[in-house]
Structures are given as C-alpha cells and as structure tokens.
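**Q** take a look and give me a structure for this.
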Amino acid sequence: MSVADTIRAKLTDRFSPLQLEVIDESESHHGHSGWREGGETHFRVRIATRNFDGLSRVAQHRAVMDALDAELKDSVHALAIEVLPAA
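**A** Got it, this is the predicted structure:
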C-alpha cells in the first residue's frame, strides 16, 4: 500500500470524512530537505468531517497528526493540513 493510500485509510477510519483529498506534493519539493527518489514524502490533506465540530484549529490539526503519527515519524517529511467546512 502506498503512503498516500495509508494516509487515506487511516483518516477515513478515524474521522469518517465527508470530503478527503490526499495530495502528494513531493515532486514540487525535489532537492529540498526530506525529499526522496520516488516521492511520497510531502503531502497535503484536505479534510471535512463533523468530528472536528467545536474543536479549535490547533486541536483539529493535532487530531490529524495523531492519526498519522507512525507515518510522520517514518516516511512523511512534511504535511500540510487544510480543514474544510463540514457542510
């Protein structure tokens, strides 16, 4: 399973999102710190979920980072998180 697929599965299991995008932005970071041949090092996550209702932005981001703790410690160098309105 690719890192993107793992991220998608973990966030889906944890948050039952109404919308979820996992975007591999690794190629635009070619030559930067943490970049590896083959990509899957720099990601952007766009997520909308009712599970974040009432949480601060910091708490929302911490929840995503907690769900992806193993990936952030191992294979993911950078993660941008965009929490979208759960409409």
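
**Q** going by C-alpha atoms from here, please, whenever you check contacts or count neighbours.
**A** Fine.

**Q** and the helix ranked longest in the chain, what's buried?
**A** Among the segments of the chain that qualify as a helix by DSSP state H, the longest is helix 3-15. Neighbour counts over helix 3-15 (16 or more other C-alpha atoms under 10 Å) mark 3-4, 7-8, 11-12, 15 as buried.

**Q** one more to line up against the first:
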Amino acid sequence: MEKISVQQEITQLLTEAFAPQKLEVINDSASHRGHMGDDGSGESHFTVVIESAAFEGVSRLQRQRMVNKALGDLPGERVHALAIKASAPGGA
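**A** Below you'll find the predicted structure:
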C-alpha cells in the first residue's frame, strides 16, 4: 500500500467524516522550520479550513472538537499544531 502524506490523510479523513462543501488543508510547516515541534518531516503544522452542513447550529468549540475527533491520533502524535477554521454553509 502506498504511503500517503499527512496532508492527504487529513484531507481524506475530513472528507469522509463531513462531506464538506469546502476543504483546504494548508501545510504551514515550512514557516515553523527549526521551531519547537518541528520534527523535520515537513508535515508538523497545518491549517484546516472546512465548511460543512455538519457544523450548522454547532458552537465554534464543538466544531473544533468534531474535527479533532475525526482526525483521531494525528493531532498530538504526528501533527504538532493544527489551526481549525470550521464553518457551516453561509458562514454560520
């Protein structure tokens, strides 16, 4: 089986969990090179921008918890930092 990147794995997990209308997984690792948490892999810091109907009527904190739950062990194990911008369609 071909090894996929952490970025691809995040994309796949969030697509399966939320069927998002919009999903961007941005690798911010290069801007953190040499800083605390940089493991040298080039895949330690990410920003996720996700829009999904699953987030309608859900607080910002709960949306972040939902995303972290969908990602399982990735945050904290293979991803040092994860910024999450989760919204429902229409910006809610």
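
**Q** what kind of secondary structure is the equivalent of residue 65 of the second structure over in the first structure in?
**A** Alignment note (TM-score structural alignment): residue 65 of the second structure maps to residue 62 of the first structure. Of the three states, residue 62 of the first structure takes helix under DSSP: H, G, I helix; E, B strand; the rest coil.

**Q** for the following helix or strand past the longest helix of the first structure, buried residues please.
**A** Per DSSP states H and E, the first helix or strand lying C-terminal to helix 3-15 of the first structure is strand 19-24. Residues of strand 19-24 of the first structure classed as buried: 20, 22-24 (neighbour count, 16+ other C-alpha under 10 Å).

**Q** what does stretch 51-70 of the first structure give?
**A** 52, 60-61, 63-65, 67-68.
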